[in-house]
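Asks: Provided below for reference: sequence and predicted model.
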Amino acid sequence: MEKEIRFRIASEQDLESIVAMLADDVLGSKRERYEHPLPDRYIKAFEAISSDPNNELIVACHGNEVIGVQQITFTPYITHQGGWRATIEGVRTSTSVRGMGVGTELIKWAIQRAEERGCHVVQLTTDKERADALRFYERLGFKATHEGLKLKL
């Protein structure tokens, strides 16, 4: 990329670009609603994330274009001697930059942010259908050390 990637906290003006990236994906297209205007649920979720000091919605920008997104949640635990964990969710890059290292830079940025916040571990999940994503995270040093379970409500 000819210009440097810059990372920042997302603003409400970024929300349309964020939802577009989340929906522009085989699995995301089944669960997201990218339409105009955006459904109010996205705005309410954005407001909840923005007002929570332990949540950060981060965008990667190339010039003025939003080209990536991730959410980082910082959680205190009683286990591990009261340590903090960072959980990375909702990682997406724009189709225009896939394969150009933006995802790698997003994750490296999140790891650095977790270190700044004093976290002892960074965790994430990826859908089992996302074999490429699993390999991507493993290349960045993540290990599948636990089995994750979910219950849809």
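Replies: Arrived safely, thanks for sending. Numbers count the residues shown, from 1 in each chain.

Asks: CA only for contacts and neighbour counts going forward, please
Replies: OK.

Asks: the longest strand in this protein is where?
Replies: strand 65-76 (DSSP state E).

Asks: who's in contact with the helix or strand that that strand is followed by?
Replies: Counting by DSSP states H and E, the next helix or strand C-terminal to strand 65-76 is helix 79-82. Here helix 79-82 makes contact (Cα atoms under 8 Å, 6 or more residues apart in numbering) with P76.

Asks: take a look at this one as well, against the first:
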Amino acid sequence: MVPVPIIADSCRKGKQVTDNLLIRRARETDLAALIALFAADAIGGHADTMADEAFEDYLRAFHMIDASQNEQLFVAERGGEVVGTFQVLFNRTLTGRGSLSMIIEAVQTRADMRGQGIGAQMIGYAIEEARRRDCRSVQLTSNMARVDAHRFYERLGFAKSHFGFKMRLK
């Protein structure tokens, strides 16, 4: 049986969310801007870097995400510039009678663009896609140090419902 791609045509082409914000699938040509967004994140602790020797790692990961049937990487573009990004993953489990859920990861808005509603539009876009895919729930995790982000997610309707645990292997 051939898997049915989960990527909607509207996701490939992008969607004009407001008059000046386009949310679309990320392209390889967006990679430098995406790396810069992650490298500028002082709270994340992911060791992202603009160092030339790291580019191949990012490029390899981008191609794996782009080829996945269960992952999608998006950018928010304004005036031809990447101003935000987020990634979604679709997860089907036996719990919930085999339900599908969406996990939102790596939400970033460029520092000079925060407070302009870009993050809310990106999350709204993800939720719309989750509904289109008939997901039972949308979930995300946020670093405990991101108190402002927690308030942001709660304003969008997310509720704190679980404790998360992480084990670093590298």
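Replies: Happy to help now that I have it. Every value quoted in this text rests on a predicted model; they were computed, and no experiment measured them.

Asks: Once aligned, what mean separation remains between the longest strand of structure 1 and structure 2?
Replies: In the superposition with structure 2, the average deviation recorded for strand 65-76 of structure 1 is 0.5 Å (mean Cα distance after the TM-score superposition for structure 1).

Asks: what comes into contact with that strand?
Replies: The contact list for strand 65-76 of structure 1 (Cα under 8 Å, 6+ apart) reads 14, 17-18, 21, 54-61, 82-94, 96-97, 102-103, 106, 110, 114, 119.

Asks: Just the ones in helices from those residues, please.
Replies: 17-18, 21, 82, 102-103, 106, 110, 114 (DSSP state H).

Asks: Just tell me what V88 of structure 2 corresponds to in structure 1.
Replies: Under the alignment by TM-score structural alignment, V88 of structure 2 pairs with I72 in structure 1.

Asks: and its match, how many neighbours?
Replies: I72 of structure 1 has 25 neighbours, counted by other Cα atoms under 10 Å.

Asks: ok, so what distance separates it from G148 of structure 1?
Replies: Separation of I72 of structure 1 from G148 of structure 1 (Cα to Cα, to the nearest Å): 18 Å.

Asks: quick one on the thing from earlier: mind giving me the PyMOL command for buried ones among the contacts of strand 65-76 of structure 1?
Replies: To isolate the buried ones among the contacts of strand 65-76 of structure 1 in PyMOL, judged by 16 or more other Cα atoms under 10 Å, type:
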select buried, resi 17+18+21+55+56+57+58+59+60+61+84+85+86+87+88+89+90+91+92+93+94+102+103+106+110+114+119
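
Asks: corresponding residue for D40 of structure 1 in structure 2?
Replies: In structure 2, the residue matched to D40 of structure 1 (TM-score structural alignment) is E56.

Asks: how close does the strand or helix carrying that match sit to structure 1?
Replies: According to DSSP H and E, E56 of structure 2 maps onto helix 55-67. Once superposed with structure 1, the aligned residues differ from helix 55-67 of structure 2 by a mean of 0.8 Å; criterion: mean Cα distance after the TM-score superposition for structure 1.

Asks: quick one: buried residues of that helix?
Replies: Within helix 55-67 of structure 2, the residues that count as buried by 16+ other Cα under 10 Å are 58, 62, 65-66.

Asks: again, but for stretch 14-27 of structure 1
Replies: Those would be 15-25, for stretch 14-27 of structure 1 by 16+ other Cα under 10 Å.
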